[in-house]
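Q: Show me how the following folds:
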Amino acid sequence: MTDAPTPLTGLRFSKGHGTGNDFVLMADPDGDRLLSPQQIAAVCDRHRGIGGDGLIRAVRSRHVPEGAALLAAHPGAEWFMDYNNADGSQSEMCGNGVRVFVHFLLTQGLVELEQGRELAIGTRAGVKVVSRTDGGYRVDMGPWDFIFPQEARERGADSRVDADGLAGTREALSITMGNPHTVVALSEMAELAGTSLVAGPAVSPLPPHGTNVEFAVRNEPLESDGVGYISMRVHERGVGETLSCGTGACAAAAAVRFRAGKGAPDDWSVEIPGGTVGVEFFPGPDGREHVALSGPAVMVAEGVIADGLFG
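A: Have a look, this model is predicted:
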């Protein structure tokens, strides 16, 4: 891979989204296109660039140090999802982004994936196994866990959050899905609608690498026909409020399920501003409880970056 940033003029891109969580995607099979954080931020700028919640580079795993390290144990993970947030900062992965990434690979003719078949994808949060479904894609997101020690969550909370438009400091639960999340449970939809996510919520204690913050409201009744229902909004680190966050939906379902206690459902429907995604808890092949995320992926445009991007 070259050490100098790749000139942007003339680069081909695609634009796609998963329930409104949108991304600029670029194919770089041989790993010879290095984009700087400033270039990525310029591409993702919604007024002067293409616009997106992040940029995804499709590169063969062997050309990325993190991807090459995964291949020994997962030789089928040929493709690596190199994901950066809209501000150019690097992120571990993105649940909606994985679905859109696989759909991008398919539309570009880089992979084949028949309905019901699986494809392994390398990410900085490990290998994610994606299967094609009737309505889109299902992603085994791997195991979930708590960020802070057990004694910190004895009351169902391990941190505190302040947000504009939300009265008082609220208790929260911090969960890792390979990337960090802090979930605040709200009591009613009016609170969810009234919370301003223009500025980032203040979280204490803050996880070591920052955190995405979800605000979730459980439906009443919570469960219907074995499925739990919640509504959610999210402020993503390095981005701001987004219409959807796949790992955030998984974290929110995990937090509400944990607080609901024994007998809570394993299947969840999570309503976000961009639509609805499915979340499923199941025993993983490693003996830990895994989470699967299901939802659509849509490609909306293709184009070439012009020389006016930097003015």
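
Q: from here on, contacts and neighbour counts on C-alpha atoms
A: Fine.

Q: which residue ranges form the helices in the stretch 1-150 of the chain?
A: 37-44, 65-71, 95-107 (DSSP state H, counting those that start in this stretch).

Q: any idea which of those helices is most buried?
A: Greatest average neighbour count among the helices of the stretch 1-150 of the chain goes to helix 95-107 (a mean of 24), per mean count of other C-alpha atoms under 10 Å.

Q: on that earlier part again, okay, the helices of the stretch 1-150 of the chain in a markdown table with distance to Ser159 next?
A: Output for the helices of the stretch 1-150 of the chain, formatted as a markdown table (distance: least, C-alpha to C-alpha, whole Å):
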| stretch | distance to Ser159 |
| --- | --- |
| helix 37-44 | 31 |
| helix 65-71 | 31 |
| helix 95-107 | 24 |
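
Q: how about those helices, which one is nearest Asp22?
A: helix 95-107 (8.0 Å; C-alpha to C-alpha).

Q: Second chain to compare with the first, below:
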Amino acid sequence: MSIKVPEQHAERLRELSGLAFTKGHGTGNDFILVADPANAQDILPEQVAALCDRHLGLGADGLIRAVRSETLAEGRAVLAENGDAEWFMDYRNGDGSVSEMCGNGVRVFVHFLVARGLVALDDGEALAIGTRAGVKIITRSAAGYAVDMGPWEFIFPHQADERALDSVVDAGMEVPRPGLSVSMGNPHTVVAVSEAVELDELDLHRAPVVDPVPEHGTNVEFVLPADPLVTDGVGAIRMRVHERGVGETQSCGTGACAAVVATRHWAGGVAAERWDVRVPGGTVSVGFTIAADGREHVVLDGPAVLVAEGVVA
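A: Modelled structure (predicted):
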């Protein structure tokens, strides 16, 4: 039996000896968080993968560094967009690859900054955070943190035409299904299912095959709309997700937003005061608002929890 992989992980973890970390999650979407204000700790992709390994490392869907925006090029770019974005969320998927944004991750990131005393944020106050998908505004809310996720858009614009062909998604079901590809700053392809048993029995250990696939790959969400879809002004869906570079996760914030965008589109633009999205790790809420530039923005609201602190041995 080969022990090559364990030896590699052990070496990568030894290279990070003494690194202080915090473990947190947003509706089960879990992260390793590292405070690195001066951008002095360059964590390599293979080191991220070793830390996030659930059997040989700490275990997480991704790793987030808290870096002052002025210390890295992407951060200086967001400062040019919004000078208040002092902190940059450097997010890596569990395999070490770079990701643009994470809706659950940015809530946990802000909660981490607050808990570490790096920022102060009272109920109802807002904070600007830099990400690779631009500046995000996070407000302290009753549920935890509400994130203005910015505008959404169809990745393949022709899909806005209900008569046009959607992407085709093969996830091991009897027949491939149509999917709608939506950008929330990162790419998503949303597929509707009609029965709870179909959603529950999906095998998401392997990545669904999407054709055509967005340029930088895609997360894939499978959605079961409630029946009725909207009750007392609240829409409701269930969702499971396969995240690129990670696999199935307990939740995906940007995915929940994309799932609501797609569901609303399929339902002919049905109105709701908010949408509750139930994922394996809990429930998040999604709403819409019109920004000053006239574009429709998506708002994601949900909890953030810090569960442990430690130091890499």
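
Q: ok, back up a step: the helices of the stretch 1-150 of the first structure: which one's closest to Ile121 of the first structure?
A: helix 95-107 (8.0 Å).

Q: helices and strands around the lengthiest strand in the second structure, which ones?
A: Among the segments of the second structure that qualify as a strand by DSSP state E, the longest is strand 219-231. Strand 219-231 of the second structure sits against strand 187-192, helix 196-200, strand 234-243, helix 253-266, with contacts defined as 3 or more C-alpha pairs under 8 Å, 6 or more residues apart in numbering; DSSP states H and E.

Q: Turn these into JSON lines, including distance to Arg163 of the second structure and mean neighbour count.
A: Formatted as JSON lines, these follow (distance: least, C-alpha to C-alpha, whole Å; neighbours: other C-alpha atoms under 10 Å):
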{"stretch": "strand 187-192", "distance to Arg163 of the second structure": "17", "mean neighbour count": "26"}
{"stretch": "helix 196-200", "distance to Arg163 of the second structure": "26", "mean neighbour count": "12"}
{"stretch": "strand 234-243", "distance to Arg163 of the second structure": "24", "mean neighbour count": "23"}
{"stretch": "helix 253-266", "distance to Arg163 of the second structure": "12", "mean neighbour count": "25"}
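
Q: In CSV: the ones you listed, plus distance to Asp123 of the second structure.
A: Compiled in CSV, these are given as follows (distance: least, C-alpha to C-alpha, whole Å):
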stretch, distance to Asp123 of the second structure
strand 187-192, 31
helix 196-200, 37
strand 234-243, 24
helix 253-266, 21
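
Q: Could you say which one of those comes nearest to Glu296 of the second structure?
A: Minimum separation from Glu296 of the second structure across these (C-alpha to C-alpha) falls at helix 253-266, 10.9 Å.

Q: what's the closest of the helices of the stretch 1-150 of the first structure to Gly248 of the first structure?
A: Gly248 of the first structure lies closest to helix 95-107 among the helices of the stretch 1-150 of the first structure, at 8.3 Å (C-alpha to C-alpha).

Q: For the closest one, give me the average deviation versus the second structure.
A: With mean C-alpha distance after the TM-score superposition for the first structure, helix 95-107 of the first structure departs from the second structure by a mean of 0.3 Å once superposed.

Q: Run a quick neighbour tally on the aligned partner of Arg65 of the second structure in the first structure.
A: When the first structure is aligned by TM-score structural alignment, Arg65 of the second structure is paired with Arg57. Applying other C-alpha atoms under 10 Å, we find 22 other residues in the vicinity of Arg57 of the first structure.

Q: which residues does Arg57 of the first structure contact?
A: Neighbouring residues of Arg57 of the first structure by C-alpha atoms under 8 Å, 6 or more residues apart in numbering: Leu25, Met26, Ala27, Asp28, Met81, Asp82, Tyr83.

Q: Could you check how far the first one is from Gly67 of the first structure?
A: Leu25 of the first structure sits 18 Å away from Gly67 of the first structure, taking C-alpha to C-alpha, to the nearest Å as the criterion.

Q: Then the fifth one?
A: Here the criterion is C-alpha to C-alpha. By it, Met81 of the first structure lies 9 Å from Gly67 of the first structure.

Q: Give the residues shared as contacts by those two.
A: Any residue near both Met81 of the first structure and Gly67 by C-alpha under 8 Å, 6+ apart counts here, and that gives Gly122, Thr123.

Q: picking up where we left off before, after superposing, tell me the mean distance of the longest strand of the second structure to the first structure.
A: Strand 219-231 of the second structure: mean distance to aligned residues in the first structure after superposition is 0.3 Å, counting by mean C-alpha distance after the TM-score superposition for the first structure.

Q: what stretch of the first structure does that strand fall on?
A: Taking TM-score structural alignment, strand 219-231 of the second structure hits residues 212-224 over in the first structure.

Q: Give me the residues contacting that stretch.
A: When contacts are defined by C-alpha under 8 Å, 6+ apart, stretch 212-224 of the first structure is touched by residues 180-189, 192, 201, 228-237, 248, 252, 256, 265.

Q: mind listing what's buried in it?
A: Neighbour-count burial for stretch 212-224 of the first structure flags Asn212, Val213, Glu214, Phe215, Ala216, Val217, Arg218, Leu222, Glu223 (criterion: 16 or more other C-alpha atoms under 10 Å).

Q: show me what contacts Pro178 of the second structure?
A: So Pro178 of the second structure contacts Asp166, Ser167, Val168, Val169, Val191 (C-alpha under 8 Å, 6+ apart).

Q: Pretty sure it sits in a strand.
A: Yes - under DSSP: H, G, I helix; E, B strand; the rest coil, Pro178 of the second structure sits within a strand.

Q: give me the number of residues near the aligned partner of Cys252 of the second structure in the first structure?
A: Using TM-score structural alignment as the criterion, Cys252 of the second structure maps onto Cys245 of the first structure. By other C-alpha under 10 Å, the residues close to Cys245 of the first structure number 29.

Q: Please apply the same query to Arg48 of the first structure.
A: 13.

Q: Translate it into the numbering of the second structure.
A: By TM-score structural alignment, Arg48 of the first structure lines up with Leu56.
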